[in-house]
Structures are given as C-alpha cells and as structure tokens.
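[1] Could you look at this predicted model? Sequence included:
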Amino acid sequence: MTPPASTSLSTHVLDAEAGRPRVGVPVRLERDGSVLAEGVTDDDGRLRFAEGVAPGVHRLVFEVDTPFYPEITIAFRVTGEQGHLHVPVLLSPFAFTTYRGS
C-alpha cells in the first residue's frame, strides 16, 4: 500500500502597519487538538515547517498579540495533491487577511 502523499508547508507574517515582516511570531501547526510542529518567524517573517504535512484539516495558530487579537487561528485542508502550501498573513492592529499563497 502506498503511503498518503505529504505536503510541505510554510507561512509568512507581514505587518501592514509597520510595512515590514513580523519577526519572532510563535506559530503552531495543529491537527485534531494535537500540536504537530511549532516555531517562530525569522528575520523575514517566514517559517517553513521541516516535516511534510499529511492530508486532513489542520490549523495554524499565530500568537500575534496585537491590540485586538491575542492570536489568529487559520484552518485549512491538505488534500495530499499539493506539493507545497504557503499560508501568508497580512496583519494590522485590528484586522488580518490570509490566502493560499504559492
């Protein structure tokens, strides 16, 4: 039997108010209430998870600590057909947006 396909995952946090990457944001990758991986955004606001991600519904939890949002949780689905998923966050003190990046 062939094992399920694995997908690589990265994220990027951009601070819209400051006009630069958000450095040092703790990020957790979760599935079914378990933490699969965690890390901190680098000097370019990026974080790449070392391990592949199996198919299913996952969550990225960003500890952003803005005046309004202590954290942001983004749920997304991995189908196993994607070679790589990139989940960027554009952050401001009272709003955020995300999309499926490339």
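    On my side now, so go ahead. Residues are numbered from 1 along each chain as shown.
[2] going forward, measure contacts between C-alpha atoms and count neighbours the same way
    Noted.
[3] Now do the strands in this structure.
    Counting by DSSP state E, residue ranges of the strands within the chain are 7-15, 20-21, 26-31, 34-40, 46-53, 56-62, 72-78, 84-92, 95-98.
[4] Okay, angle between the fourth one and strand 56-62 too, please.
    Here the directions of strand 34-40 and strand 56-62 differ by 40 degrees (axes from the mean of the first three to the mean of the last three Cα atoms, to 10 degrees).
[5] Report all helices and strands that strand 34-40 contacts.
    Helices and strands touching strand 34-40, as assessed by 3 or more Cα pairs under 8 Å, 6 or more residues apart in numbering; DSSP states H and E, comprise strand 26-31, strand 46-53.
[6] if we can go back for a sec, make TSV from the strands of the chain and add mean neighbour count to it.
    Putting the strands of the chain into TSV (neighbours: other Cα atoms under 10 Å) gives the following:
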stretch	mean neighbour count
strand 7-15	19
strand 20-21	16
strand 26-31	18
strand 34-40	15
strand 46-53	17
strand 56-62	18
strand 72-78	15
strand 84-92	19
strand 95-98	12
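[7] And here is the other one:
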Amino acid sequence: MSGYLTTHVLDTATGLPAKGMKIALYKVSGNSHTKLVEVETNDDGRTDAHILPAEKFKTGQYELVFFAGDYLRASGQVSEDILFLDQIPLRFGMSDPDAHYHVPLLLSPFGYSTYRGS
C-alpha cells in the first residue's frame, strides 16, 4: 500500500493557519476506537509529517479529533468554560489503498467545514 493521510487547519476567523492545534487520529471498528497518533499543527497549520504515513496506511474507517476549544482559547478568540465548538470529531472512510487522503478543517469559533482535499 502506498496511500497516506494528511490534514491541515485554517482559522477562517483570523485568515491564518491554526498553529498549535492538537489532533488525534483513531482507527474505528464498530463502536471501538483505537488511538493511532496524536500530533500538533505547525506554523502553517499542517502536521510536520503525514498523519498516517504509507508504511502504516490501511483502508477502513477513521476519525480525526480536532481539539478546537484548546486552540480557540489559546488564540484569545473565546474565553468561556463551555464552548460552542470544543472537540470536533470527523469520521471518514479510506477505501483506496494507493490514494492520498487529505482531510482539512476550516474553523471559526462558531462553525467549521471540511472536505476531501487533494
């Protein structure tokens, strides 16, 4: 298999990459989640390496959890104890063993969007 997974986060409220956001990747099987890796975004809002590199890539169901609340508090955009957006889970499937899957997050304190990027 030569597929791999990447992600990045853009802060649409500031117009900048979301630097320092923690992201966890889980392999999902039914109701079971197995954490594979936890990373943090760099100055460009990306991870320093593929979040799931080719040598560890397997097809199946996965979930990225973006720790948006921690990032939004650290950036000074929110200060409440209870946030509208805190942890954002994105569950998706990867079926092509040779594909590059890119799952970005566009974030503001009150909304987000995602898509399959390239």
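    Yes, it's here. Computed from a predicted model, the values in this text were never measured in an experiment.
[8] Got a TM-score for the two of them?
    Overlay of the two chains. TM-score (TM-score structural alignment, normalised by the length of the first structure): 0.88; 98 aligned residues with a Cα RMSD of 1.5 Å.
[9] re earlier: nearest to Ser10 of the first structure, of the helices and strands packed on strand 34-40 of the first structure?
    Closest to Ser10 of the first structure of these, according to Cα to Cα: strand 46-53, at 4.2 Å.
[10] From the chain's centroid, how far away is the closest one?
    Computed by Cα atoms, centre = their mean, to the nearest Å, the separation of strand 46-53 of the first structure from the middle of its chain amounts to 9 Å.
[11] for that strand, packing partners?
    On a contact count with 3+ Cα pairs under 8 Å, 6+ apart, strand 46-53 of the first structure meets strand 7-15, strand 34-40.
[12] and the ones you listed as JSON lines, adding distance to Leu91 of the first structure?
    Shown next, in JSON lines, are these (distance: least, Cα to Cα, whole Å):
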{"stretch": "strand 7-15", "distance to Leu91 of the first structure": "5"}
{"stretch": "strand 34-40", "distance to Leu91 of the first structure": "16"}
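[13] Out of those, the one nearest His84 of the first structure is which?
    Comparing these against His84 of the first structure with Cα to Cα, the closest turns out to be strand 7-15 (4.6 Å).
[14] Identify the residues contacting the closest one?
    Here strand 7-15 of the first structure makes contact (Cα atoms under 8 Å, 6 or more residues apart in numbering) with 20-23, 25, 41, 45-55, 78, 80-92.
[15] by how many degrees do that strand and strand 84-92 diverge?
    Relative orientation of strand 7-15 of the first structure versus strand 84-92 (the same axes, to 10 degrees): 20 degrees.
[16] Tell me the residues of the second structure aligned with strand 7-15 of the first structure.
    With TM-score structural alignment applied, strand 7-15 of the first structure matches the range 3-11 in the second structure.
[17] Need the distance between the two termini of the matching stretch.
    End-to-end distance for stretch 3-11 of the second structure: 27 Å, by Cα to Cα, to the nearest Å.
[18] I'd like the distance between Asp70 of the second structure and Phe110 of the second structure.
    Look at Asp70 of the second structure and Phe110 of the second structure: by Cα to Cα, they are 14 Å apart.
[19] neighbour count winner among these two?
    A direct count of neighbours by other Cα atoms under 10 Å for Asp70 of the second structure and Phe110 places Asp70 higher, at 16 against 10.
[20] so that one touches Asp86, yeah?
    Yes. If you go by Cα atoms under 8 Å, Asp70 of the second structure and Asp86 touch, sitting 7.3 Å apart.
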